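**Q** Sequence first, then the predicted structure:
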Amino acid sequence: MKTNQAKKRESSQQYKVIEEAELLPFLLKNMKKNSRNSVKSILTRGQVFVDGRSITKHNYKLHVGQQVEILSNKTALNESMITGLTILYEDDAIIVIDKEAGLLSMAAKNKDEKTAFSEVSSYVKKQNPKDRVFIVHRLDRDTSGVLLFAKSEEVKMKLQDNWEEMAKERIYTALVEGNVKREKGTVKSWLKETRTFKVYSNPTDNGGQLAITHFRKVRHNQRYTLLEIELETGRKNQIRVHMEEIGHPVVGDKKYGSSVNPLKRLGLHATSITIVHPVTAEVMKFETEIPSAFINKAL
């Protein structure tokens, strides 16, 4: 993330702070031609810089003499990228990102390897060296999409301890092999991981974890099907195992039965998550665009 911008960018607006205020009210006062929702979106997308530093907190405290700059959406997109991810939303309690495929969520064996956790942690420390982040859930290295972080251990525990109630909806998009005949369906089984770290599915309780996956066909051709998948439970490798079980493995997933790799990556994307905010109790939905390569392969 670029944190120091010495000169005014093209396609930007600048305002001088003449009295102390919180950032969102300041923007609403100075951007009267924009609706409240529009201003909030501009702030959330990372288009607002204070003294050259990207700020997304609505209640960020402004001081007299500071410079506030609002970038055009295109310029902001170019500057809001951290390696391998984009910040979708941030407040005092949580950070939501869009993770690229190929980036580990955390805990890399190679200590020098960048992870989503290390990148987000570095980002918050640039704003305040004492700030920390805590990962709430994980995505496989080769799965892209929405990933949630907490800004305190208390918030992390509240989310994790009540995950089934707090996570109202989790939607994924999967590109799978073959033409799935059913328009929609549900896979229910018990999943158990072996010592070789492969997860196996069993139709009856084998001492593993109950896993329930709902799927809906979006589009297809004879080679591939694009599925919208809703998780009722969130087990390790759940979607990948269940897609293999119905005879249509996720493309690029050699571990779970795929023999093709047309995307040069795993055909799995965490499209959206709807949660109850751990502090405000507001129901919030965070979503990303489905990778165009997924859609094109199923045309």
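**A** Ah, there it is.

**Q** For the rest of this, base every contact and every neighbour count on C-alpha atoms.
**A** OK.

**Q** Select the longest helix from the protein.
**A** helix 116-127 (DSSP state H).

**Q** The next helix or strand after it - contacts with which helices or strands?
**A** The helix or strand immediately downstream of helix 116-127 is strand 134-135, counting by DSSP states H and E. Using 3 or more CA pairs under 8 Å, 6 or more residues apart in numbering; DSSP states H and E, the elements in contact with strand 134-135 are strand 144-150, helix 153-161.

**Q** okay, those, which one's buried deepest?
**A** strand 144-150 (a mean of 25; mean count of other CA atoms under 10 Å).

**Q** circling back: contacts for the longest helix of the chain next, please.
**A** 1, 82-85, 99, 103-106, 131-135 (CA atoms under 8 Å, 6 or more residues apart in numbering).

**Q** structure B:
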Amino acid sequence: MFSGVVPKLPIIYQDEFLVAINKPHGLLVHRSPIAADADLFAVQLLRDQLGQKVYPVHRLDRKTGGVLLFALNEEMNSFMQQQFQEGKVEKVYHAIVRGYTDDSGIIDYPLKKDDGTIQDAVTDYKTLQRSEMPFAIGKHATSRYSLVELRPKTGRMHQLRKHMAHIFHPIIGDRPHGCNKQNRYFKDMLGMDTMLLHAASITFTHPKFQKGTQVHAPFNPQFSRMINELDFNWIGQPDKA
């Protein structure tokens, strides 16, 4: 997806200490042994684009788009890492999921790490809009979808993906936690081959200026197209923290 022409990353916030991009779906944050097919990475692309070293202060899955924040020096990176570790950074995501979700809810469901360790994991969610489409998938003549706002209260690997699957509303395009029938339909019939999870905003205290800072990322093209395909008309921003 990102081989060949080197893309210019969209910068949505920048000062002399921090920079944030709107990460495209499908772009890895950094090199990973489990993604040997990739040859472009956000860290290297942004470094070359700015002409200086950058430090990712958090991570996004390869197929997740949206706000990705970097520090521009080691001291700032340490300050931001500390805020994340202390739970002082608020992240808001948007997702399109299968079925009609409740108006709001709290998912309190511990998750297991690869080494077997059990970790507490909590996610708040709110339904922004619902849609029913004439997609005959499986035994049903129509398919229902929800556009949801997700606020993770903990930062576990694949937390949002696993939590939405746990309440039987998997994120469209999620593999392996999602619905294979839905994913196949979206790929074959709608030409959509990503995961519909978007990091919409991040809120933190700027370590240098000591003031609340919030960075928003607009939907990437694939997400915007699916918003239209599914007749969602919601174009707002997440609530202010």
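**A** That came in fine, so what should we check first? These figures come from a predicted structure and were not determined experimentally.

**Q** Helix or strand: which one has the aligned partner of Y13 of the second structure in the first structure?
**A** Matched by TM-score structural alignment, Y13 of the second structure corresponds to Y89 in the first structure. Using DSSP H and E, Y89 of the first structure sits within strand 85-90.

**Q** So which bits of that strand are buried?
**A** Buried residues in strand 85-90 of the first structure, counted by 16 or more other CA atoms under 10 Å: 85-90.

**Q** got the residues you listed as a markdown table, with distance to G247 of the first structure columns?
**A** Formatted as a markdown table, the buried residues of strand 85-90 of the first structure follow (distance: CA to CA, whole Å):
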| residue | distance to G247 of the first structure |
| --- | --- |
| L85 | 32 |
| T86 | 34 |
| I87 | 36 |
| L88 | 35 |
| Y89 | 37 |
| E90 | 40 |
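
**Q** Out of those residues, the closest to P25 of the first structure would be?
**A** Nearest to P25 of the first structure among those, counting by CA to CA, is E90 at 16.9 Å.

**Q** can you pull the contacts of I295 of the first structure?
**A** With contacts defined as CA under 8 Å, 6+ apart, the neighbours of I295 of the first structure are L226.

**Q** make that D102 of the second structure, sorry
**A** Remark: with contacts taken as CA under 8 Å, 6+ apart, D102 of the second structure is in contact with 126-127.

**Q** quick one, strands of the stretch 151-299 of the first structure?
**A** Assigned by DSSP state E, counting those that start in this stretch, the stretch 151-299 of the first structure shows strands spanning 167-177, 184-193, 199-202, 209-220, 224-231, 268-276, 283-287.

**Q** okay, the ones you listed in a markdown table with distance to S144 of the first structure next?
**A** Below are the strands of the stretch 151-299 of the first structure laid out as a markdown table (distance: least, CA to CA, whole Å):
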| stretch | distance to S144 of the first structure |
| --- | --- |
| strand 167-177 | 10 |
| strand 184-193 | 22 |
| strand 199-202 | 20 |
| strand 209-220 | 18 |
| strand 224-231 | 14 |
| strand 268-276 | 5 |
| strand 283-287 | 12 |
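
**Q** Just send these back as TSV, with distance to P25 of the first structure and mean neighbour count too.
**A** Below are the strands of the stretch 151-299 of the first structure laid out as TSV (distance: least, CA to CA, whole Å; neighbours: other CA atoms under 10 Å):
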stretch	distance to P25 of the first structure	mean neighbour count
strand 167-177	30	23
strand 184-193	46	17
strand 199-202	50	19
strand 209-220	42	19
strand 224-231	37	23
strand 268-276	25	23
strand 283-287	21	15
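
**Q** For S12 of the first structure, which of those is the nearest?
**A** Using CA to CA, those put strand 283-287 closest to S12 of the first structure, at 26.3 Å.

**Q** And that closest one, what does it pack against?
**A** So strand 283-287 of the first structure, by 3+ CA pairs under 8 Å, 6+ apart, packs with strand 268-276.

**Q** Would you mind measuring from the equivalent of K236 of the first structure over in the second structure to G173 of the second structure?
**A** Aligning on TM-score structural alignment places K236 of the first structure opposite M157 in the second structure. Distance, M157 of the second structure to G173 of the second structure, by CA to CA, to the nearest Å: 17 Å.

**Q** Neighbour count: the two, which is higher?
**A** Set M157 of the second structure next to G173 and count neighbours by other CA atoms under 10 Å: G173 wins out with 25 against 15.

**Q** Find the nearest non-adjacent residue to the residue mapped onto that one from the first structure, please.
**A** Aligned counterpart of G173 of the second structure in the first structure: G252 (TM-score structural alignment). Distances taken as CA to CA, 6 or more residues apart in numbering put N261 closest to G252 of the first structure, at 4.1 Å, once the chain neighbours are dropped.

**Q** Could you verify my assumption that that neighbour touches V251?
**A** Yes: if you go by CA atoms under 8 Å, N261 of the first structure and V251 touch, sitting 5.6 Å apart.

**Q** In terms of neighbours, single out the busier of those two.
**A** The neighbour comparison of N261 of the first structure against V251 (other CA under 10 Å) goes to V251, with 28 against 15.

**Q** OK, contacts around that one?
**A** Taking CA under 8 Å, 6+ apart, one finds 175-177, 258-263, 266-267 in contact with V251 of the first structure.

**Q** Great, nothing more from me.
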